[in-house]
Every structure is written in structure tokens, then in C-alpha cells.
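Chemist: Structure, please.
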Amino acid sequence: MRSDGKDEGKALTKAVAEGTAGVEGEAGGAGAAEAGGAAAAGEAVSGAGGAGEGAGEAVSGAGGAGEGAGEAVSGAGAPPVDAEREAKLKAAAEARAARAAAKAAEEAQAAEAPEEPKPPSPKQPQLDQAAALIRALVADDAVEEAYVNELNSDMPTLVIKNERWLQTAELMKSPKGLQCNYLRNLSGVDYETHLEVVYHFVSLETKLEYAVKVRTDREAPSVASVTPLWATANWNEREVYDLLGVTFHNHPDLRRIMMSDEWVGHPLRKDYEPLDSEV
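Modeler: You can find the predicted model right below:
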């Protein structure tokens, strides 16, 4: 009776142990199964992420296609080229280039070619005749210089020696001389080395014109007055006296005409220094 009880206890203990081990094995199998499932789930999630990346690349590709479409739209918005206008601009540029080339060639040719002598002035015979007449009837040294002034319409110009000026003026007005019965203008010039009085004459009979220059020293400038011959010289000589200080001896009324009588100096002289800085 006691032996049977002991055996039953051992059997019961073994059964319990085996049951417990089976339970633990089932639990371990369940845990492993859960771990495997989690790993599989992770892989699935990773695969899903890869699919998301693929979708992103697809979206990026779609964006690239959108940019291409935008460029196509931008190109489509550019204004069309005006072929006729382009042709005119090209023709104008070619014409300018051709003119520039022709001008350069002409200048080069002119530089290489020897300069041709200028033809004599048509007024040269008039000048030569007047100079010869003065030398013959006044004095051989009366004419210091004779030339045609090209800058003044080829004006016949005579430079008369100061000491011979009054005799020359009488001859110029004389009917037997140059018949210059009209004094158009009288003026003065300061050349710093000397002063000059310039006369412009016209013959109302012959319609010929002459310019006459008379030089004088700057330190004591003096020229014979021609007011007794041409009354219009009166105020002109007074003006030259006033502004340049040239004395015209035998003038009937030589005094200042623009500046006051007490004015110091002559304003048109190049070395003039005003006493009043505000003037």
C-alpha cells in the first residue's frame, strides 16, 4: 500500500515537470514566433520605405518633367524674329562700314599724294597793282608787306610803314590813286610785341576793297590821324586811343570816348591791370 503511494507520487511529480517544460517550450516557441514576426514586419516596413523612396523618385521625375514643360512654355513666350528688320539693320551696318573704309582709303591716298600748289587768288592782281602804285608815288619802302588774306574772303592787305602812312592815306583817297572814298572800319589790336591800327577801305567807284595795317611801338604808340581825310575816323580813333592808348597826332579832338577822363590805363591792352578788382 505504501509502495504504491510512493510510485504514484513520483509519477505525479514527473508529469508536472513534463507539463511545466512543455509550457515553457510553448512559451519559448511563441516568443520566437513573435520575434520572427517582428523581424518580418520590420522588413515589410523597410520594403514599404523603399517603395516610398521609389514613389519620391517618381515624383521628382515628374517635377523634372514639369521644369521641362516650363522651359518649353518660356520658349514659346519669346517674340518672333522680324526678318525684314534684321535685314535692314544688317544692310545699314554694312553701309556704315563701307563708308568708313572709303573715307580711310581716301585719307590714305591724300596723305601719299603730293600736295598741289594752290592757284593764285583772283584778287592777287588787284593787290599787286595797289602795292606798285604806292611804292611808285609815295616811297619804295612805304609797303612793308602785301598779302591776300584768305581768312577774310581773299582781302588784299597792305602793311604800311608808320612814317609813310599819311602820304599813303592821301594817295588811297585820291581820284588818281585807289579812290578809296569810304572808310568802312578802323580798329586796334595788341600783339604784345607791338600795337596795330587796322583800316578797311572801299572804293564806291570801282567797288574794290582794301585792308591797311599800320604798326606802332607799345611804349609810345603813335599814328597819324586820318580824320581830316575820312570824317568817320573821328570816333574810331578816339576809341582806339581810349582802350589801347594809341595817340593819333593831328586829331581834332583826341580824348576818351568810353572810359571816364580820370580812368587809369587802357582796358584792351593785354597787360592791363585794373586798380579796382570789382570792375
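Chemist: rest of the way, CA atoms for contacts and neighbours
Modeler: Noted.
Chemist: SS state for the residue positioned nearest the centre of the chain?
Modeler: Geometric centre of the chain, nearest residue: Ala100, 19.5 Å, by CA atoms, centre = their mean. What DSSP: H, G, I helix; E, B strand; the rest coil gives for Ala100 is helix.
Chemist: For Glu237, see how far away it is.
Modeler: Distance of Ala100 to Glu237, computed by CA to CA, to the nearest Å: 54 Å.
Chemist: Quick check: chain neighbours aside, which residue is closest to Leu243?
Modeler: Of all residues not flanking Leu243 in the chain, His266 sits nearest, at 4.6 Å (CA to CA, 6 or more residues apart in numbering).
Chemist: and that neighbour, that's in a strand?
Modeler: No - read with three-state DSSP, His266 is coil and lies in no strand.
Chemist: residues near the residue nearest to Thr247 when sequence neighbours are not counted, how many?
Modeler: Nearest non-adjacent residue to Thr247, counting by CA to CA, 6+ apart: Ser222, 4.6 Å away. Neighbourhood size, Ser222 [other CA atoms under 10 Å]: 20.
Chemist: Could you also give me the structure for this second sequence? I'd like to compare it with the first:
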Amino acid sequence: MSEQQTAAEVAEPQEPIVIQQLKEKFSDHILAFIDQRSELSVIVSKDASFEILEFLKASSNPSYDFLVDVTAIDYSQMEDVLVEYDYARFMVIYHLNSFMTNERLRVKVPVNEKELTIKSTVALWKSADWLEREVYDMFGINFDGHPDLRRILMPDDFEGFPLRKDYPLRGRGEREKFNFGRENV
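Modeler: Prediction:
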């Protein structure tokens, strides 16, 4: 500790710049910040999620110019999480990376089961195309404005969404019916 630093300055960790920027610009839409094991997450409202992601890509310091992944979590069996986020059953999660600083950031967006739609980010990152299709296919979450939202992993006639918590662990008989398109398999 130098003579010019006070004990309070040393003891109090500096808040990341991107958090300061998000608080300043989107304070009404930030639900929470989580810094766990030096991995930063921000939980934002669905209404402003596209604008926040757009800001993080183009205007924040550092800019998070690479979309690593889009995924979702079904919190239907976790009452404490449901209560905390106004009973939003799903959380869509964007994993971002800054090429400039190699910093990662997770942006989490609560999505209510009754309104299973969130704005597509394909206009920001072309790589979101198949990632959003996978989330749609596995969880049934729609991405408004997606150029080609259809199943990507499951057959077109498949009913249900296999990564939802209410989907049966052993399936609904599709394993017994599956034959690779051939009769005697």
C-alpha cells in the first residue's frame, strides 16, 4: 500500500468499467450483477435486452464483440429463483467475449413462460443464427425477428422440448419409434 492510498481504497475492489457504464445508461433495466469467481454476469430485463447487447457490442469499454454462445435454463423447479425474477421460468443466457481484453461477460434475460419470445440477436451477431435455433428447439423459446427459426437438432415433426424440466427423462416413446428411416433396424 502506497502512502497516497487509504486503507478503504485498498480494501474496496474497483467495480468493472462495464458495470459502471451499464448502471449509468440502463439503470432501470438492470436487475442484478453477479461477480462469482471473477466471472461477471448481468441480469437484464427482457424489454431492453437487445439494446443492452447492442451497447455491449458496439459502445461499451471494452466492447464485447464476440458472441460465444446462447443457451437457456429452465428454473421451473427452483422456487427461490422463480420468486426472485417474478416467476420467469426460463433464463436466456448470452456468453460474450471481448477480443480486445479477452474478458467474458454473461448477459442473462428472464423469460416468462406465458410470453416465450425474446428479440433475436442475429442482426448483431450472425453466429446467433444456429445458437438461437438450438434454444428454440430444446426449450421452445421464440426469437422474434429470427430469419429462419425452425428446429435444428430434433426432427421437424418432433413434439415437445427435450431440455425443459417437465419433459420426461426417458422421453415419450421416440426411442422405440426411431429407426434411422429404415424398416428393419
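Chemist: Just tell me what the residue nearest to the centre of the first structure corresponds to in the second structure.
Modeler: Per TM-score structural alignment, there is no equivalent position to Ala100 of the first structure in the second structure.
Chemist: Quick check: Ala100 of the first structure vs Glu106 of the first structure, distance?
Modeler: Ala100 of the first structure is 10 Å from Glu106 of the first structure, by CA to CA.
Chemist: Provide the secondary structure category for the aligned partner of Met91 of the second structure in the first structure.
Modeler: Alignment note (TM-score structural alignment): Met91 of the second structure maps to Glu196 of the first structure. Recorded secondary structure, Glu196 of the first structure: strand (three-state DSSP).
Chemist: quick one: contacts for the residue lying closest to Glu196 of the first structure once chain neighbours are set aside?
Modeler: Leaving aside its chain neighbours, Glu196 of the first structure sits nearest to Arg215 (4.5 Å; criterion: CA to CA, 6+ apart). By CA atoms under 8 Å, 6 or more residues apart in numbering, the contact set of Arg215 of the first structure is Val159, Ile160, Lys161, Asn162, His194, Leu195, Glu196, Val197.
Chemist: And Asn149 of the first structure, what's its match in the second structure?
Modeler: Per TM-score structural alignment, Asn149 of the first structure is aligned with Gln36.
Chemist: What of Tyr241 of the first structure?
Modeler: Going residue by residue (TM-score structural alignment), Tyr241 of the first structure aligns to Tyr136.
Chemist: Roughly how far does its match sit from Met91 of the second structure?
Modeler: Using CA to CA, Tyr136 of the second structure is found at 13 Å from Met91 of the second structure.
Chemist: Over to Arg172 of the second structure?
Modeler: To Met91 of the second structure, Arg172 of the second structure is 25 Å away according to CA to CA.
Chemist: Those two: which is more packed in?
Modeler: Using other CA under 10 Å as the criterion, Arg172 of the second structure and Met91 rank with Met91 on top: 21 against 13.
Chemist: isn't the more buried one right up against Val81?
Modeler: No - using CA atoms under 8 Å, Met91 of the second structure is not in contact with Val81; the gap is 10.1 Å.
Chemist: tell me, what's touching those two both at once?
Modeler: By CA under 8 Å, 6+ apart, Met91 of the second structure and Val81 have these common neighbours: Tyr75.
Chemist: Tell me if I'm right that Lys173 of the first structure and Cys180 touch.
Modeler: Yes - the criterion here is CA under 8 Å, and Lys173 of the first structure meets it with Cys180 at 4.6 Å.
Chemist: Show me which of those two is the more surrounded one.
Modeler: Shown here are Lys173 of the first structure and Cys180; by other CA under 10 Å, Cys180 has more neighbours (26 against 20).
Chemist: Please name the residues that touch the more buried one.
Modeler: Met172, Lys173, Ser174, Phe201, Val202, Ser203, Leu204, Glu209.
Chemist: Please confirm that the first one is located within a helix.
Modeler: Meaning Met172 of the first structure. Yes - assessed with three-state DSSP, Met172 of the first structure lies in a helix.
Chemist: where exactly do the helices run in the second structure?
Modeler: 7-11, 17-26, 49-58, 79-84, 128-139, 174-177 (DSSP state H).
Chemist: now for those helices, which one comes closest to Val68 of the second structure?
Modeler: For Val68 of the second structure, the closest of the helices of the second structure is helix 128-139, at 8.9 Å, according to CA to CA.
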